[in-house]
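S.K.: One predicted model, sequence on top.
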Amino acid sequence: MIRTKTANDIVKLARSSERITTREFINEIFDNFVELHGDRYFGDDGAVIGGIAYLEKQSVTVIGIQKGRDLEENIATNFGSPSPEGYRKSLRLMKQAEKFNRPIITFVNTPGAFCGIEAEERGEGEAIANNLYEMSQLKVPIISIFTGEGGSGGAIALALADEVWMLEHSIYSILSPEGFASILWKDSSKADEAAEIMKLTAYDLKELGVIEKIIAETDNQQDKSSKQISQNLKNELINKLNELQQLDDEILINQRYDRFRKF
């Protein structure tokens, strides 16, 4: 797959309100989705969707970060920036998945974790760190798909997986191009230049070995429909889960550990 757009163009596409949302992917790919709510500590975070569903005949746990398409939806989902309770909800569902031997599939689309004072008061950093610690030891397969933005710890808190995939026009980085430009050059207007050198596109990260797969959004430079993208992703998930479920628990965990240690 050859990149035909600039990194800055891909950043704009990744942030577009027209991108397929987590809820839309769930509706297209899975059957009989039952959404579960709450972290059992503080409340329910609208930025994180999670529950149980079927992938063909396989029972799975699905978790994802949701963005809205308009202002009302974005307010309800905090513009896709989870609070501590969102990460704790996701971990609760992942531990439940392990208990019942269900594979875990996560969808990531976030500019980063919510950075408000109240989030810090409720332990945002601890919630993210605990997710990373626990996900590294889960005895079930985990596949994470970046569908839009993948910002810093807020993204990796749902992406410590056996395989990490990205949609063709998604991004994954330690911070935004604007933040990078502000730190490096004291000028956020150089974000387009920063995007090119940050290696944040799916193409760059596949070449660097940070991700395993790119899910195509175009065919001969023509945009695919959401149904085509979802069907392709569904087929890829079925095949990879069949492969991962053949592995012994200890091998699965060791391979996941080695995957992240290589960086």
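M.R.: Cool, got the structure.
S.K.: drop to CA atoms for contacts and neighbour counts, all remaining ones
M.R.: Fine.
S.K.: any idea how far stretch 95-106 is from the chain center?
M.R.: Counting by CA atoms, centre = their mean, to the nearest Å, stretch 95-106 is centred 16 Å from the centre of its parent chain.
S.K.: Would you mark the buried spots in it?
M.R.: Within stretch 95-106, the residues that count as buried by 16 or more other CA atoms under 10 Å are 95, 97, 98, 101, 102, 103, 104, 105, 106.
S.K.: Now the two most distant members of those residues.
M.R.: 101 and 106 (15.9 Å; CA to CA).
S.K.: if we take the buried residues of stretch 95-106, which one ends up nearest to residue 10?
M.R.: Distances from residue 10 to these, taken by CA to CA, are shortest for residue 106, at 21.5 Å.
S.K.: Make sure the closest one is indeed in a strand.
M.R.: Yes: assigned with DSSP: H, G, I helix; E, B strand; the rest coil, residue 106 falls within a strand.
S.K.: Tell me how far it lies from residue 128.
M.R.: According to CA to CA, to the nearest Å, residue 106 and residue 128 sit 15 Å apart.
S.K.: spatially speaking, which residue is in the middle of the chain?
M.R.: Nearest to the mean C-alpha position of the chain, by CA atoms, centre = their mean, lies residue 108 at 1.9 Å.
S.K.: Please identify which helix or strand holds the residue nearest to that residue when sequence neighbours are not counted.
M.R.: Leaving out its chain neighbours, the residue that sits closest to residue 108 by CA to CA, 6 or more residues apart in numbering is residue 146, at 4.7 Å. In the assignment (DSSP states H and E), residue 146 maps to strand 142-150.
S.K.: Tell me which other helices or strands that strand touches.
M.R.: helix 7-15, strand 104-110, strand 163-167 (3 or more CA pairs under 8 Å, 6 or more residues apart in numbering; DSSP states H and E).
S.K.: how about a cut-off of 10 Å?
M.R.: When contacts are defined as 3 or more CA pairs under 10 Å, 6 or more residues apart in numbering; DSSP states H and E, strand 142-150 sits against helix 7-15, helix 22-29, strand 58-65, strand 104-110, helix 152-156, strand 163-167, strand 213-215, helix 226-244.
S.K.: try this one side by side with the last:
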Amino acid sequence: MEYLDFELPIKELEEQLDKCTIIGQESNVDVTETCKQIEKKLIDTKKSIYKNLTAWQRVQLSRHPSRPYTMDHIRALTGNTFLELFGDRAFKDDKAMVGGLAKIGGQSFMIIGQQKGFNTKTRQYRNFGMANPEGYRKALRLMKMAEKFGIPVVTLVDTPGAYPGLEAEERGQGEAIARNIFEMCRLKTPIITVIVGEGASGGALGIGVGDRVYMLENTWYSVISPESCSSILWRSWEYKEQAAEALKLTSFDMKKQKLIDDIIPEPLGGAHYDRETTFKSVEEYIMKAYNELKDLSTAELVAQRMDKYSKMGEFKE
């Protein structure tokens, strides 16, 4: 298990508990009471730390290397029913964007999401979860296919942003994302969006328009990352913590501003501490949303979605 800087007190207590357990196993000394005291202190420390997380600490948790990624969620939610589909039928297949047909709880869904890698080789293969225009065009192709056959869409968002390279801009990165937002607003099938990690910039918005939008507790959603915001405003990445607070990017900030529909709770310590519980919670929210949306007519569905996004933000005419 890797520990973040603010989790070091937890690491020390867990090491003490391991040593205490080993002493008890290898000697005749009764350390039961000591182990219980350490366990109690460990639980109290965890509760104290995770109850008072700053915005930057939640950003760090959303990037934890042990955190389940999109494909982990897909495998857990769908078992072995996932049939991955490839290509945008225009340029090539984008490995950062995955999608395909699967069943969750007996119901067919078109599942689309960004996939990061878990080591150096797979991170390069997946382009660190940063999709090119062909990735967004593939996502749109799959969504239009789902619309044609009346299949609801689930999108899983986890990206540090759309790929900012020159070749991506040459192939129309901005147009591809804008087209997805436009088409998703009027897609004639339910769309359920879950932010499972990072929800950064247009890269997230390209598959982030939904009838129901949920965020896992320790995720973030913003127009820009704290580091990039810091480098623009302060000409340095050193102010990323202040930037994270100012951006109001946590799930609780998003819920307060009515930009998402609900927060999916995570186990104490984050999704990586208890993956099974996290997967079960995500499935419950997806099925709850589907049951709320499935009986709406196409006209009602699109009208409610358009109304939902029209009400966001403050403006004067």
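M.R.: Received it, and whenever you're ready, just let me know what you need. Predicted model only: the values in this text are computed from it and were never measured.
S.K.: rewinding a little: need the helices and strands packed on strand 142-150 of the first structure in TSV (columns: distance to residue 80 of the first structure).
M.R.: Formatted as TSV, these follow (distance: least, CA to CA, whole Å):
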stretch	distance to residue 80 of the first structure
helix 7-15	11
helix 22-29	10
strand 58-65	6
strand 104-110	5
helix 152-156	10
strand 163-167	17
strand 213-215	21
helix 226-244	20
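S.K.: Can you tell me which of those is packed in deepest?
M.R.: Among these, strand 104-110 has the highest mean neighbour count (mean count of other CA atoms under 10 Å), at a mean of 27.
S.K.: so residue 13 of the first structure sits right up against residue 201, yeah?
M.R.: No: the pair residue 13 of the first structure / residue 201 is not scored as a contact, 11.1 Å apart, by CA atoms under 10 Å.
S.K.: Need the overlap of contacts for these two.
M.R.: Overlap of the contact sets of residue 13 of the first structure and residue 201 (by CA atoms under 10 Å, 6 or more residues apart in numbering) consists of 7, 168, 169, 170, 171.
S.K.: Neighbour-wise, give me the winner out of those.
M.R.: Ranked by the number of neighbours (other CA atoms under 10 Å), those place residue 171 first, at 32 neighbours.
S.K.: That residue -> the second structure?
M.R.: With TM-score structural alignment as the criterion, the equivalent of residue 171 of the first structure in the second structure is residue 220.
S.K.: And residue 87 of the first structure, by the same measure?
M.R.: Under TM-score structural alignment, residue 87 of the first structure pairs with residue 136 in the second structure.
S.K.: and the one helix or strand its match maps to, how far from the first structure on average?
M.R.: Assigned by DSSP H and E, residue 136 of the second structure belongs to helix 133-148. Taken over the aligned residues, the distance from helix 133-148 of the second structure to the first structure averages 0.3 Å (mean CA distance after the TM-score superposition for the first structure).
S.K.: what's the angle between that helix and strand 153-159?
M.R.: Helix 133-148 of the second structure and strand 153-159 are oriented at 160 degrees to each other (axes from the mean of the first three to the mean of the last three CA atoms, to 10 degrees).
S.K.: between the helices and strands packed on strand 142-150 of the first structure, which one is nearest to residue 191 of the first structure?
M.R.: For residue 191 of the first structure, the closest of these is helix 7-15, at 7.9 Å, according to CA to CA.
S.K.: Which stretch of the second structure lines up against that closest one?
M.R.: Per TM-score structural alignment, the counterpart of helix 7-15 of the first structure in the second structure is residues 55-63.
S.K.: how close does the residue mapped onto residue 57 of the first structure from the second structure get to residue 279 of the second structure?
M.R.: Residue 57 of the first structure maps onto residue 106 in the second structure, with residues paired by TM-score structural alignment. Residue 106 of the second structure sits 16 Å away from residue 279 of the second structure, taking CA to CA as the criterion.
S.K.: ok, now residue 155 of the second structure?
M.R.: Distance from residue 155 of the second structure to residue 279 of the second structure, counting by CA to CA: 15 Å.
S.K.: Residue 269 of the second structure: what's it in contact with?
M.R.: Residue 269 of the second structure neighbours (CA under 10 Å, 6+ apart): 7, 46, 47, 49, 50, 51, 61, 218.
S.K.: By neighbours, which of those residues wins?
M.R.: The most crowded member of the contacts of residue 269 of the second structure, judged by other CA under 10 Å, is residue 218 (29 neighbours).
S.K.: Confirm for me that that residue is in contact with residue 197.
M.R.: Yes: using CA under 10 Å, residue 218 of the second structure is in contact with residue 197, at 7.7 Å.
S.K.: which residues are common contacts for the two?
M.R.: Listed contacts common to residue 218 of the second structure and residue 197 are 59, 61, 62, 63, 271; contacts here mean CA under 10 Å, 6+ apart.
S.K.: can I get those in TSV with distance to residue 257 of the second structure?
M.R.: Below are these laid out as TSV (distance: CA to CA, whole Å):
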residue	distance to residue 257 of the second structure
59	18
61	22
62	20
63	23
271	24
